[in-house]
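J.: pasted the sequence and its predicted model underneath.
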Amino acid sequence: MNASRLSVAPMMDWTDRHCRFFHRQISRHALLYTEMVTSPALVRGGAQHLLAYSDEEHPVALQLGGSDPEELAEAARMGAAAGYDEINLNVGCPSDRVQSGTFGAVLMKSPDLVACCVAAMKRVVDVPVTVKCRIGVDDQEPEKILPDFITRVSEAGCDYLIIHARKAWLQGLSPKENRDIPPLDYGLVQDMKARFPALGISINGGVETLAEAEALIAQGLDGVMIGRAAYHRPWDILSEVDVRLFGASPAASSRAQVLDAMRPYIAAHVAEGGKVHHVTRHMLGLYAGQPGARLWRRVLSERANQPGVGAELIDEALEAMDQPDRLAG
């Protein structure tokens, strides 16, 4: 089963292990990604806690940021040893912090270096090594540079490519603006799949519904990666994925079933010294679009950081949805 048919994008400060556990209760088969972990943090900083995850999260991919081939190889080896199902190289993030480290989207300007990084990682791991990139950066002409970029990384052994169908402007646009302002070019990504039929290619950027994802796959792409829509409306995006894209039974028949799995998870996290907020902040969108959704978000947001709060907060939020007058004013 190709888990890349539908994946949830790596998103800094969002797709941590608690978010991934929550998403996994809604879909058993969608591929989940870590937040970007930098190879210097792992190899030089000894931050192996960044590799921690729950076995229930599989299939799960580790996204790495870096530009030193040998350091990335060591970080990839560490990730594979930790049990990750895929190692992904970030060649798409446009943040200033990433640029200063010479990795992320700025690497679109150095395809040979990206190829060296991919080859170095491939030499030391048995799991797939993949790349997430943009269609270009700054004044590059995507239709000219993207085929060359893909040729080089695929020849280096890249197993799969996820293409964010926007350019990144490293000067003049913030990371947030880079997610919205540069125009999407789905047609170019589809052209790349036609030009490189043997290479698995997923598309990322602007996909808001499962129906849109199905349409893109029907047009010949191998998969779709969804970011913010999956985070803000997880039930809408993920609850039917297993049936519609993977031909499997649904992971959960209701939101209530998801919450039944989250209660013991939250309780265990709190027992280990964690805060309820670490988990529930990712659950605010579970009832998006439903009656009482605002009250659900309000209770979770206002109460999750208060002392002594545990998994019972979920039931308080549900009660508020059922009895809105309780929180009136």
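T.: Received it, and whenever you're ready, just let me know what you need.
J.: contacts, neighbours, all on C-alpha from now
T.: Fine.
J.: ok, then the element right after the helix ranked longest in the chain?
T.: As assigned by DSSP state H, the longest helix anywhere in the chain is helix 255-271. Sequence-wise, the next helix or strand downstream of helix 255-271 (DSSP states H and E) is helix 276-280.
J.: which SSE is immediately downstream of that next one?
T.: Helix 276-280 is succeeded, C-terminally, by helix 293-303 (DSSP H and E).
J.: what's that following helix packed up against?
T.: helix 276-280, helix 313-322 (3 or more C-alpha pairs under 8 Å, 6 or more residues apart in numbering; DSSP states H and E).
J.: could you dump those to a markdown table with mean neighbour count and distance to I150?
T.: A markdown table is the format used below for those (neighbours: other C-alpha atoms under 10 Å; distance: least, C-alpha to C-alpha, whole Å):
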| stretch | mean neighbour count | distance to I150 |
| --- | --- | --- |
| helix 276-280 | 22 | 38 |
| helix 313-322 | 18 | 46 |
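J.: before we go on, here's another structure to hold up against the first:
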Amino acid sequence: MMDWTDRHCRYLHRQLSQNALLYTEMVTSPALVRGGALHLLDFAPVEQPLALQLGGSDPAELAAAARLGAAAGYSEINLNVGCPSDRVQSGTFGAVLMRSPRLVAECCAAMIAAVDIPVTVKCRIGVDDQIPEEVLPEFLARVAGAGVTRFAIHARMAWLQGLSPKENRDIPPLNYALVQQMRGLFPHMHLSVNGGVETLDEVEAFLDAGLDGVMIGRAAYHRPVDILGAADRRIFGASTPDRTGEDAARAMLPYIEAHLSAGGRLGQVTRHMLGLFAGRPGARGWRRTLSEGAHLPGAEPELVEAALRSVMREGADADLAL
């Protein structure tokens, strides 16, 4: 989710669910420790609970980055061992580390020793020519030996040779059954499944089957209301009303005002709001209005209000037509 789940996106998603654990984009430990890019740690307190996702492969440097994350107030430090991007392969981190479970364990041990908040791992079931049924349990056991008790497992292989990062999200087949087998092999671990989950019905099915959590990326980004709007009630048992696209859009207006007053641009926020009305009458007009207008000089929150009025009119017309 690099370039997607920035602080503006997370603020929006928090308007839809108060309980879902949110994750940052992957931030590299060299950027924080050697590059001093501490602005990458910025977040609003309302985003909590929030995990900082790190990329790296040097134990000492990851420990230093974890300390920076803990000092910034994050609830969790997550090591990404699942991203297949060329950028992360060239830095010897991400999914390529599935080939080096001993190094991953060393990295996690260093981070655990450095901070008092949970250190977790996101991984794949294997890469390239590995046999996932052999690799995944060995990987989990090795890294658990370093003290990690929480894993999010993307239930696909990562093919680092021959597939693009986009293709790696779709082409390797999903193997949910293998993740379920890990639940039986490691009953004391907290295991979440990731990859291809599109609905809350699927989330509930995985939880009913014994998994501890479900991580959702693209579906939550492109259809945030479908995934997050009812999550507090259906997944977390909250008694609060479900949240709608209108609720989220209106809740974002003060945030947008503050962002613009600080010198930001409207499009930096609204690019994450395009899917708020996915599947509803007026969704196309909402997307078009924001896409075409938010990047123009002087674009103001009134553009969002105008787009929202248009969606509501189209929705009312659709109801009358029925």
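T.: Perfect, thanks for sending it. Everything numeric here is computed off the predicted structure, so don't read it as measured data.
J.: packing partners for the longest helix of the first structure?
T.: By 3+ C-alpha pairs under 8 Å, 6+ apart, helix 255-271 of the first structure packs against helix 17-26, helix 276-280.
J.: what span of the second structure is it aligned with?
T.: Mapping helix 255-271 of the first structure onto the second structure (TM-score structural alignment) gives residues 245-261.
J.: give the buried residues for that stretch.
T.: G245, E246, A248, A249, M252, L253, Y255, I256, H259, L260 (16 or more other C-alpha atoms under 10 Å).
J.: could those be laid out in JSON lines, adding distance to L303 of the second structure?
T.: Formatted as JSON lines, those follow (distance: C-alpha to C-alpha, whole Å):
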{"residue": "G245", "distance to L303 of the second structure": "16"}
{"residue": "E246", "distance to L303 of the second structure": "14"}
{"residue": "A248", "distance to L303 of the second structure": "15"}
{"residue": "A249", "distance to L303 of the second structure": "11"}
{"residue": "M252", "distance to L303 of the second structure": "13"}
{"residue": "L253", "distance to L303 of the second structure": "10"}
{"residue": "Y255", "distance to L303 of the second structure": "14"}
{"residue": "I256", "distance to L303 of the second structure": "11"}
{"residue": "H259", "distance to L303 of the second structure": "15"}
{"residue": "L260", "distance to L303 of the second structure": "13"}
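J.: thinking again about what came up before, which one of the helices and strands packed on helix 255-271 of the first structure lies closest to G206 of the first structure?
T.: helix 17-26 (19.6 Å; C-alpha to C-alpha).
J.: so the closest one matches what in the second structure?
T.: Going by TM-score structural alignment, helix 17-26 of the first structure sits over residues 7-16 in the second structure.
J.: which residues are contacting the matching stretch?
T.: With contacts defined as C-alpha atoms under 8 Å, 6 or more residues apart in numbering, stretch 7-16 of the second structure is touched by 20, 22-24, 42-44, 46-47, 224-225, 228-229, 242-244, 247-248, 251-252, 268-269, 272-273.
J.: Q48 of the first structure: what's it in contact with?
T.: Counting by C-alpha under 8 Å, 6+ apart, Q48 of the first structure has contacts L42.
J.: what do we get in the second structure for it?
T.: Using TM-score structural alignment, Q48 of the first structure lines up with L38 in the second structure.
J.: so how far is T28 of the second structure from that match?
T.: The gap separating L38 of the second structure from T28 of the second structure is 11 Å, by C-alpha to C-alpha, to the nearest Å.
J.: what strand or helix carries the aligned partner of G136 of the first structure in the second structure?
T.: The alignment partner of G136 of the first structure in the second structure, by TM-score structural alignment, is G126. Applying DSSP H and E as the criterion places G126 of the second structure in strand 119-127.
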